[in-house]
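Novice: Here is the input, now give the coordinates:
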Amino acid sequence: MPRHARGFDTEHAWDYLTRRDRKLGAWMKRIGYIAPQPTWKKTFDPVDALARAILYQQLSGKAAATIVGRVETAIASARLHVDTLDRIDDAALRACGVSGNKTLALRDLAARERRGEIPTLRQMSTMHQDEIVAALVPVRGIGRWTVEMMLMFRLGRPDVLPIDDLGVRKGAQFVDRLDAMPTPKELAARGETWGPYRTYAAQYLWRIADAGIEAKTPTKRSQD
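Specialist: Here you go, the predicted structure:
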């Protein structure tokens, strides 16, 4: 099986996209070059990453970090995994500020890890990104967007376009000077132009959304 490298040549992606799409390219030149993500080369535990994603959902970063810190203290570990999560019962999780739904999601994640249903980092290296999505979205509390963020920012897959993300859609609206944000289906079609570097295009679309709003109300994204 072919192994997928973590990360890609962003200089080549820059040259490719600025040549292929003049409208996007003009914005890219205005914003400037985006360097490779440092997280692409860092090892991580997918279960820990998913558990943190669950805990961060629908909360501000500060509030979520506080809750995660309490959980880490309660389990006496900086790693959220099936073995460490077993150290804390549901009542103790609630005392840390974890909601009932998130507690159920963490228990489901741990149960699936015990059954070997969560791919390891090594296994993911030989899996197509669609296979990774299919393996992880059955976990309670984990949607396609969460897996796409892992694919983009942790695994460094080059061709991921989160078409449901409001920031990405808003950025595409500014690029094409549309009266309204494109629908996810319309964005998927538009994104064909950016393959095989849709991940890099999405990074610019987020920044374009913020730049286009300028000093007005910040763009509300699906992760907010």
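Novice: okay, CA-based contacts and neighbour counts for the rest of this
Specialist: OK.
Novice: Check whether the residue nearest the centre of the chain sits in a helix, strand or coil.
Specialist: With distances taken as C-alpha atoms, centre = their mean, M149 lies nearest the centre of the chain, 1.2 Å away. Following DSSP: H, G, I helix; E, B strand; the rest coil, M149 is assigned to helix.
Novice: Can you tell me the element the residue of the chain positioned farthest from its centre falls in?
Specialist: The centre of the chain is farthest from one residue, A91, which by C-alpha atoms, centre = their mean lies 29.5 Å away. According to DSSP states H and E, A91 maps onto helix 90-95.
Novice: just checking, what packs against that helix?
Specialist: Judged by 3 or more C-alpha pairs under 8 Å, 6 or more residues apart in numbering; DSSP states H and E, helix 90-95 is in contact with helix 100-114.
Novice: What are the contacting residues of the helix it packs on?
Specialist: For helix 100-114, contacts defined as C-alpha atoms under 8 Å, 6 or more residues apart in numbering pick out 47, 51, 54-55, 81-82, 85, 90, 93-94, 118, 139-141.
Novice: And this one, please, so the two structures can be compared:
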Amino acid sequence: MNGISSCKTDRSLWIHQGCIDRDGFLNLVGSTIEQILSTKVATMIEKRLKTLCGGEITPETLSAHSPEEIKTIGVSMRKAKNLNYLAAHVTNEDLNTLTGKDDKEVYTWLTALPDIDEWTVHMFMIFHLNRLDILPVSDLTFRKSFDPVRPLWI
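Specialist: Here you go, the predicted model:
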């Protein structure tokens, strides 16, 4: 895919360069951080997390840190605990098993994890499972992007 190497180092390039994330764990960590944050703030926090994890965010490097340590990168304690839980309980192998499941099964499996909501599941299905037929219609930014053409529908 176009720009795949740069996508691995800078998540903000994903959409702009048409990148698909091959690391399901990193996808969920990024989506968890990005919930209700601007792209600029999320990118800054993700860089801090990468530094905290010694340059690579994996289940092993993230679970080596307590929620208190994770909180120091600028996330809430709730989000820090959820990231720590994710690192301790989910592997890329677990996430790769979702490839063969239908959308409803993926949704059910992922939302059983703490802090994984509909938006996060949609982002995971789009950017990790390459399901391009997913529309995150509950996402406020997605909905606002249609404001200029909404009068044409009415």
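Novice: Quick TM-score on the pair, please.
Specialist: Here the TM-score for the pair of chains, by TM-score structural alignment, normalised by the length of structure 2, is 0.72; 136 aligned residues with a C-alpha RMSD of 2.6 Å.
Novice: returning to that earlier point: quick one: map the residue farthest from the centre of structure 1 onto structure 2.
Specialist: Applying TM-score structural alignment, one finds that A91 of structure 1 aligns to E68 in structure 2.
Novice: ok so, going back, mind checking what the residue nearest to the centre of structure 1 lines up with in structure 2?
Specialist: With the correspondence set by TM-score structural alignment, M149 of structure 1 lines up against M123 in structure 2.
Novice: Quick check: closest non-adjacent residue to that match.
Specialist: Distances taken as C-alpha to C-alpha, 6 or more residues apart in numbering place S31 nearest to M123 of structure 2, at 7.1 Å, with adjacent residues excluded.
Novice: ok, R70 of structure 1 to V137 of structure 1 distance?
Specialist: Separation of R70 of structure 1 from V137 of structure 1 (C-alpha to C-alpha, to the nearest Å): 27 Å.
Novice: who has more neighbours, the two?
Specialist: Per other C-alpha atoms under 10 Å, whichever of R70 of structure 1 and V137 has more neighbours is R70, with 18 against 15.
Novice: The residue mapped onto that one from structure 2: which element?
Specialist: Using TM-score structural alignment as the criterion, the counterpart of R70 of structure 1 in structure 2 is R48. Per DSSP H and E, R48 of structure 2 falls inside helix 39-52.
Novice: ok, the closest residue to F44 of structure 1 other than its chain neighbours to R154 of structure 1 distance?
Specialist: Closest residue to F44 of structure 1 apart from its sequence neighbours, by C-alpha to C-alpha, 6+ apart: L121 at 7.4 Å. According to C-alpha to C-alpha, L121 of structure 1 stands 10 Å off from R154 of structure 1.
Novice: So for these two, which residue has more residues nearby?
Specialist: Set L121 of structure 1 next to R154 and count neighbours by other C-alpha under 10 Å: R154 wins out with 22 against 15.
Novice: Report the secondary structure state of the closest residue to the more buried one other than its chain neighbours.
Specialist: Counting by C-alpha to C-alpha, 6+ apart, R154 of structure 1 lies nearest to W40, which is 5.2 Å off, once chain neighbours are set aside. With three-state DSSP as the basis, W40 of structure 1 sits in helix.
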